[in-house]
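S.K.: coords below, sequence missing:
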């Protein structure tokens, strides 16, 4: 009997190595967002019988099987039927449960946009749609598996909360926060091998970003997988005499407008960084705040331009689009060339 389970490839444990020399290798799977999901939810379910978990045949890739091992009667593998999974989750939420429905970000946000809007957000049901392996993390699988439009699409849906996990500890905080959130939520997870930014589980408040580094020459507002390279870029810039503030804008809808306005007023320029299409994404959200308030500042959106990215290893794609530390630092310097320090 054949199987469609390709989790070993997606997890990076297969004999075929879909990476290059610059890709992160040997990362403990317990320390990356895609792999603490099931473990954390299983622990939370001990005290909260409302939690149920659904997946579309990707229980190994998102580690939902860690939840299934402890709570088999509260775990549902719907097979490769993502739209049905979201609608099923909505029905469970209507019955008083808190469902977490997890699949690749490209499938969750793009394929299931109608179900998220009409079945979850419109009736205001507490469904948590988990889009993992977002951005370009599945580089070799091409456009069908790249999730670059999800931020722009999800943040335009009324009554849908959109958040982005920075690392494993941050994901744990998001999952805990979500339990008392009464509305539908889209949780965006990174490439599954995100380096640590938070050395402990942080305290989170929706609508309030975290300033991770202070500076007065410019502010780098990053989200998700781009927060860590943004911090590295700030250190590179400091060596060149440029002090960059770094803001983790993990809360995309609602956006932290005050953090954006403070950056514009207190620093010389604002640079947004995201592993996503810049059309309609985080950069657009920040630009809307600046435009609405009439604040004038040097500003640039940095991410993937409005194009379909090439097929290739993720690390190579990050370098190609200057979404690594060196690239972000170079873009920041370009922005500052016409801005007084």
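M.R.: Received, thanks. This one's a predicted model, so the numbers in the text were calculated from it and none came from an experiment.

S.K.: all contacts plus neighbour counts: C-alpha atoms, from now on.
M.R.: OK.

S.K.: residue 109 and residue 154 touch, don't they?
M.R.: Yes. Using Cα atoms under 8 Å, residue 109 and residue 154 qualify as a contacting pair, with a distance of 7.0 Å.

S.K.: more neighbours: these two, which one.
M.R.: For residue 109 against residue 154, the residue with the higher neighbour count under other Cα atoms under 10 Å is residue 109, and the figures read 27 against 24.

S.K.: comparison target, given below:
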């Protein structure tokens, strides 16, 4: 495992930290776990399953509140998905949780053939997506969306904050077919409730308007896009933010509408720039026969270093400061 050379100024989190909230932010602790408890109390079909990671995926909240509705499968991700498939076939609504890397890399065939081919209502809710841990490639799911986007019947959700997670859980349960949601765990920021926002499965939402720059974001990068837009406003750059929480199916109608205006456009994602949000939008434009420049902001096509998360976010260009720098640099290039 390689490591990043870290200066004392940058050492503000340890390598395994999965809580990205700042000390001054409004947060909700374990929003996934509490949302599942609330749903399970209303619907006796709702169950939780863990691959020995309940404490680290926030399913311990459901385990402790409703132990009869929780199954500990152990460190066997294939068995986790096989058990979830069997429960779904019997009419239950399972939420199966592990780390994103294990669900996608180790158990792909079981997700594909046991669950997706049968179009079962199994909901994979997986922690540590993208760059949310500094433990290096063994735990950084930087390519999970790319792995899964080609799977038929599967809906893919990348929530921005606790609001997204809380509102997504009952909609995933009600959805006809399998889902995969990248989960933020621990103390998760509350951001979107300040913008009159409501999560709708399959829909993108314009969170902030702006006439000069459009940031199309998904997952935790929406928070950074909003922070960047505020900083850019102080620099005199009017910046819009379009949040895309559902990556498959993509809300092409809304995205096309926002791309119809003459603005500098960047995509922002906590995922490799290959196979995620940027590629999905570029694919749409090619199918439409539309020529439009879009600049991707995301993780590089490489295995990432281990280290402190703030250091890594800066290194790979996905921090708020680096996003602002990228926009201003593109603006200068346009004006040159």
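M.R.: Alright, I've got the coordinates. It should be emphasised that the depicted structure is a prediction, and the values quoted were computed from it without experimental measurement.

S.K.: fetch the TM-score of the aligned pair.
M.R.: Scored by TM-score structural alignment, normalised by the length of the second structure, the superposition of the two chains gives a TM-score of 0.89; 322 aligned residues with a Cα RMSD of 2.4 Å.

S.K.: counterpart of residue 52 of the second structure in the first structure?
M.R.: Using TM-score structural alignment, the partner of residue 52 of the second structure in the first structure is residue 57.

S.K.: next: residue 33 of the second structure.
M.R.: Residue-level alignment of residue 33 of the second structure against the first structure, with TM-score structural alignment as criterion, gives residue 38.

S.K.: what's the answer for residue 277 of the second structure, then?
M.R.: When the first structure is aligned by TM-score structural alignment, residue 277 of the second structure is paired with residue 282.

S.K.: please apply the same query to residue 290 of the second structure.
M.R.: Residue pairing (TM-score structural alignment): residue 290 of the second structure is matched to residue 295 of the first structure.

S.K.: list the residues that contact that match.
M.R.: By Cα atoms under 8 Å, 6 or more residues apart in numbering, the contact list for residue 295 of the first structure reads 261, 264-265.

S.K.: most neighbours out of these, which is it?
M.R.: Neighbours were tallied for each of these (criterion: other Cα under 10 Å), and the maximum of 20 neighbours falls on residue 264.

S.K.: helix, strand, or coil at that residue?
M.R.: helix (DSSP: H, G, I helix; E, B strand; the rest coil).

S.K.: so what does it match up with in the second structure?
M.R.: Residue-level alignment of residue 264 of the first structure against the second structure, with TM-score structural alignment as criterion, gives residue 259.

S.K.: can you pull the contacts of the corresponding residue of the first structure for residue 117 of the second structure?
M.R.: When the two structures are superposed using TM-score structural alignment, residue 117 of the second structure falls opposite residue 122 in the first structure. Taking Cα under 8 Å, 6+ apart as the criterion, residue 122 of the first structure is in contact with 158-159.

S.K.: would you mind stating the distance between residue 122 of the first structure and residue 184 of the first structure?
M.R.: With the distance defined as Cα to Cα, to the nearest Å, residue 122 of the first structure ends up 9 Å from residue 184 of the first structure.

S.K.: residue 27 of the first structure too?
M.R.: From residue 27 of the first structure over to residue 184 of the first structure (counting by Cα to Cα), the distance is 32 Å.

S.K.: the two - which one has more neighbours?
M.R.: For residue 27 of the first structure against residue 184, the residue with the higher neighbour count under other Cα under 10 Å is residue 184, and the figures read 27 against 12.

S.K.: that one against residue 126, yeah?
M.R.: Yes. Using Cα under 8 Å as the test, residue 184 of the first structure is close enough to residue 126 to be in contact (4.5 Å).

S.K.: so what sits against both of those two?
M.R.: With contacts defined as Cα under 8 Å, 6+ apart, the residues adjacent to both residue 184 of the first structure and residue 126 are residue 120.

S.K.: quick one: secondary structure of the nearest residue to the match of residue 264 of the first structure once chain neighbours are set aside?
M.R.: Spatially, and ignoring its direct neighbours in sequence, residue 259 of the second structure is nearest to residue 265 (7.9 Å; Cα to Cα, 6 or more residues apart in numbering). In terms of secondary structure, residue 265 of the second structure is strand; the call rests on three-state DSSP.

S.K.: okay, and residue 169 of the first structure sits in which element?
M.R.: With secondary structure defined by DSSP states H and E, residue 169 of the first structure is part of helix 168-178.

S.K.: so where is that helix in the second structure?
M.R.: Aligned by TM-score structural alignment, helix 168-178 of the first structure corresponds to residues 162-172 of the second structure.
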